[in-house]
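Asks: Sequence isn't available, so here's the structure alone:
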């Protein structure tokens, strides 16, 4: 089924919004790296049970998954700008609560803060969809990729803030880093106030075109393929990335080598965004997403071929580039499968399924690595990629329609 209606494009507003969202992504996207970098270390000091030390990081993923549907509801009824300002407020509160948990030596309060950080991330993750409002075709695909460039900046800002602020509050290591997390959310607030969006009551299709129920949309092969592509791209990336540092250290490599591998992986995740939009315009979003899945499969093949540090690093770089192509391609596919009136519920359902899978991957990767080993992690990647790659290649082989 082809897209039945698209709002008239407004290039001026679209260009302004895409840059606003790119800057907001740079601030808001640093939220997760701060929690991921420090959650386990703080958990090690505060957790009453050694088995719970990674719980704060897992709660970030859980909060992200649980927050997607409420975020979609808020934006559907009150508009994107109101929703994003609420999200930034949640981000400020989450950082301050996490810092308070450290100051009070309360593991429970700290976990509450990281879970709320996940709710903030559920708003941040939808910036990529907001960039497609008031755009069509090629401009829509370029806008998605441009906003993802903000993620590259966030990947640099987050770890650097951890280094600069971890001892900012005397006697409470790492509390300062979570205060800086709240400051970043506060900086995003005035930026997002510059966003120009339509009133939620004005977002509707032309006369005679009814808004489809979500269940009907969910049965659309086009939308299902877009969801599956996003689930596999993001889910497998999280699954492998979570296990990689532990596997590297377990195979005799140093913690510094493991950290450097993750740093290159994160750069590989976002750096291609400078060209991903152009590639989608030239070759089609399905083709770019298919190449992304092939790269994810290739990363597993490299990881299975040996345990030298080069095997781990090359696999992580391929995994990062594959995620970029696969996830941005999937985002463009979702954005092209609904009308403006349907966008909030369709995008919210997509993110709930994608980030619900990410949460499950985050919880399961460590235990599966411990019980079955690094090879099993990577063998699981190959059939999962093949399952989605086959219908994606079939669709990509059809003529490009934008």
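Replies: Arrived safely, thanks for sending. Fair warning: this is a prediction, and the values are worked out from it, not measured in the lab. Residues are numbered from 1 along each chain as shown.

Asks: from here on, contacts and neighbour counts on C-alpha atoms
Replies: Will do.

Asks: how much space between residue 357 and residue 40?
Replies: Using C-alpha to C-alpha, to the nearest Å, residue 357 is found at 21 Å from residue 40.

Asks: higher neighbour count, the two?
Replies: The neighbour count for residue 357 versus residue 40, taken as other C-alpha atoms under 10 Å, is higher for residue 357 (23 against 19).

Asks: ok, so what distance separates that one from residue 32?
Replies: 17 Å.

Asks: Kindly report the same for residue 203.
Replies: Applying C-alpha to C-alpha, the value for residue 203 to residue 32 is 31 Å.

Asks: Between the two, tell me which one has more neighbours.
Replies: residue 32 (22 against 17).

Asks: C-terminal to whichever helix or strand residue 57 is part of, what's the next element?
Replies: Applying DSSP states H and E as the criterion places residue 57 in helix 55-78. Next in sequence after helix 55-78, counting helices and strands by DSSP H and E, comes helix 80-103.

Asks: List the buried residues of the following helix or strand past that next one.
Replies: Following helix 80-103 in sequence order, the next helix or strand is helix 107-124 (DSSP H and E). The neighbour-count check on helix 107-124 (16 or more other C-alpha atoms under 10 Å) flags 107, 109-124 as buried.

Asks: what do you get for stretch 45-59?
Replies: For stretch 45-59, a neighbour-count test (16+ other C-alpha under 10 Å) marks 46, 47, 53, 54, 55, 56, 57, 58, 59 as buried.

Asks: cool, stretch 203-217 as well?
Replies: Buried residues in stretch 203-217, defined by neighbour count with 16+ other C-alpha under 10 Å: 203, 204, 205, 217.

Asks: ditto for stretch 13-31
Replies: 14, 17-31.

Asks: And stretch 217-237, by the same measure?
Replies: For stretch 217-237, by 16+ other C-alpha under 10 Å, it's 217, 222-237.

Asks: do the same with stretch 187-200
Replies: Here stretch 187-200 shows 187, 188, 189, 191, 192, 195, 197, 200 as buried, counting by 16+ other C-alpha under 10 Å.

Asks: put this beside the first:
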């Protein structure tokens, strides 16, 4: 694996580091010495450019990087990185270490983040190229500039689009039951409109993904604005004319729009460098923060308007929101060829088979789906538990508001955390937080403890949901029909959400609040076992983790 080299790739001021590199340059350093070196995370920073000092001419000998089997070579200033024998684009994750490509006035550098502690041991005299040290070593300033690469403008458009999606969802949750109660022929039918909304969301997810694969995301997002406008018109007429059937239709249109809008997080990653994909997903999901504030405000402010029936104006607000959604997506750039052109359709069962048969894809899907299911189940039951403890409704609402903020606020920096510690750690962290929340709920029976449990639950959902989405985009990036796999992912999430919506009250009756949390712990442990096995298998097969 290591080629013979008569010269070290750079000179170091530290004797210890220099000794390690002499060991590395040896044609056969031995497995133990090699393992010790890799564990030391003394990363190789080598600038393959004529402006950098170092071995003259093209570098033809591969050098081992601290990631277990990452090798790069450079020919005439062209940098290529191979991880476990597979070519990688600069910016992809290699093992738990992230590589990135930074450009200064001339050089191209490949940097691994664990090397930051080692940088001070090298020469501190700056070279004539800004941001570099002698011998082609990128300075800390260059490293930071590479990791501060800005997200494209379209990411912010999808952030706004996701905000509208989440606002409509929050408004629907707050209005559906009350509006249904006022129009339903019988009391037990009050939640039927909301049930049809979830049913439509579940049914539309996969066909929407197929349409995106054939027509491109932009056209589907533009078309999805129409159901939101129809929901506004139908909901307004339903409340004014006291029509329960029209109310059901309005919520079905809402379900169709929300189902399409959920793809904003995946659309934000199209054409984005691999290192920025987690940040793009994270930012788009953070649109829920706006919804957590704007949704309840719009619902309560427009609930009673003089001259209109209750909630008529609230439903009518969906019409201008649909127009705004159309305008936002009209400003979005055209789809990348990989998204909008010639899809390689697998079909529903073909995509489902791939999800089940590929451990990493299955882990990505279940991380988001089970994380969402546990969050949804315990969020609904927490309201019932607070009611059983005679906690005032206003206090319970405040606790849920803190929970929603905990769900979406971390999304502003979850992407950067993934870049720093890797997807493996973020998913493990999400599972751990979900388990911690359940343990808190089992042993806590006061308002403060339940609120704290809800906050931890929201954080766990954020890590599992964003981490699962980021992992899914990475492992399916070069697969045929990857947009369809995203559709299967969202459909499974919708099925889980529907099941928890229908079973929350039944599970509250038996096995009760504590029993439901214990079941959730068991599910999290199972997900954790799957994660360990999937990541271990990926490492053994020689793919980046």
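Replies: Cool, the structure landed. Because the structure is a prediction, the values reported are computed rather than measured.

Asks: of the buried residues of stretch 203-217 of the first structure, closest to residue 370 of the first structure?
Replies: residue 217 (39.6 Å; C-alpha to C-alpha).

Asks: And the closest one, what's its match in the second structure?
Replies: Using TM-score structural alignment, the equivalent of residue 217 of the first structure in the second structure is residue 354.

Asks: and what of residue 355 of the first structure?
Replies: Residue correspondence, TM-score structural alignment: residue 355 of the first structure in this structure matches residue 494 in the second structure.

Asks: Which residue is the nearest non-sequential neighbour of that match?
Replies: Counting by C-alpha to C-alpha, 6 or more residues apart in numbering, residue 202 is the residue found nearest to residue 494 of the second structure once chain neighbours are left out, at 5.1 Å.

Asks: residues contacting the aligned partner of the one you found in the first structure?
Replies: Using TM-score structural alignment, the partner of residue 202 of the second structure in the first structure is residue 65. Residue 65 of the first structure makes contacts with 118, 119, 122, 351, 352, 353, 354, 355, 356, 359, as judged by C-alpha atoms under 8 Å, 6 or more residues apart in numbering.

Asks: Pretty sure residue 389 of the first structure sits against residue 288.
Replies: No: using C-alpha atoms under 8 Å, residue 389 of the first structure is not in contact with residue 288, being 11.4 Å away.

Asks: Can you tell me the SS state at residue 6 of the first structure?
Replies: coil (DSSP: H, G, I helix; E, B strand; the rest coil).

Asks: and stretch 439-446 of the second structure, which stretch of the first structure?
Replies: Under TM-score structural alignment, the match for stretch 439-446 of the second structure is residues 301-308.

Asks: same question but for stretch 295-302 of the second structure, I mixed them up
Replies: So stretch 295-302 of the second structure sits over residues 158-165 in the first structure, by TM-score structural alignment.

Asks: picking that back up, give me the neighbour count for the match of residue 355 of the first structure.
Replies: So residue 494 of the second structure, with other C-alpha under 10 Å, has 24 neighbours.

Asks: ditto for residue 61 of the second structure
Replies: Count around residue 61 of the second structure with other C-alpha under 10 Å applied: 15.

Asks: Looks to me like it is in a strand.
Replies: Yes: counting by three-state DSSP, residue 61 of the second structure is part of a strand.

Asks: Tell me how far it lies from residue 409 of the second structure.
Replies: From residue 61 of the second structure to residue 409 of the second structure the distance is 47 Å (C-alpha to C-alpha).

Asks: One more: residue 101 of the second structure?
Replies: Applying C-alpha to C-alpha to residue 101 of the second structure and residue 409 of the second structure gives a distance of 29 Å.

Asks: Ok, residue 456 of the second structure next?
Replies: From residue 456 of the second structure to residue 409 of the second structure the distance is 12 Å (C-alpha to C-alpha).

Asks: Of the two, which one has the most company?
Replies: residue 456 (24 against 21).

Asks: give me the element the nearest residue to residue 493 of the second structure once chain neighbours are set aside is part of.
Replies: Spatial nearest neighbour of residue 493 of the second structure, excluding adjacent residues (C-alpha to C-alpha, 6+ apart): residue 369 at 4.5 Å. For residue 369 of the second structure, the enclosing helix or strand under DSSP H and E is helix 359-388.

Asks: element containing residue 102 of the second structure?
Replies: strand 97-103.

Asks: typed the wrong thing, it's residue 462 of the second structure
Replies: Using DSSP H and E, residue 462 of the second structure falls within helix 447-475.

Asks: outside of stretch 175-193 of the second structure, which residues touch it?
Replies: Outside stretch 175-193 of the second structure, the residues touching it (C-alpha under 8 Å, 6+ apart) are 194, 239, 242, 243, 244, 247, 248, 249, 251, 252, 299, 311.

Asks: ok, those vs residue 347 of the second structure, which is closest?
Replies: residue 252 (24.9 Å).

Asks: what's the closest non-adjacent residue to the residue sitting nearest the centre point of the second structure?
Replies: The second structure has residue 466 as the residue nearest its centroid, 2.5 Å off, counting by C-alpha atoms, centre = their mean. Spatial nearest neighbour of residue 466 of the second structure, chain neighbours left out: residue 282 (6.2 Å); criterion: C-alpha to C-alpha, 6+ apart.

Asks: In the first structure, point me to whatever sits opposite the one you found in the alignment.
Replies: Counting by TM-score structural alignment, the partner of residue 282 of the second structure is residue 145.
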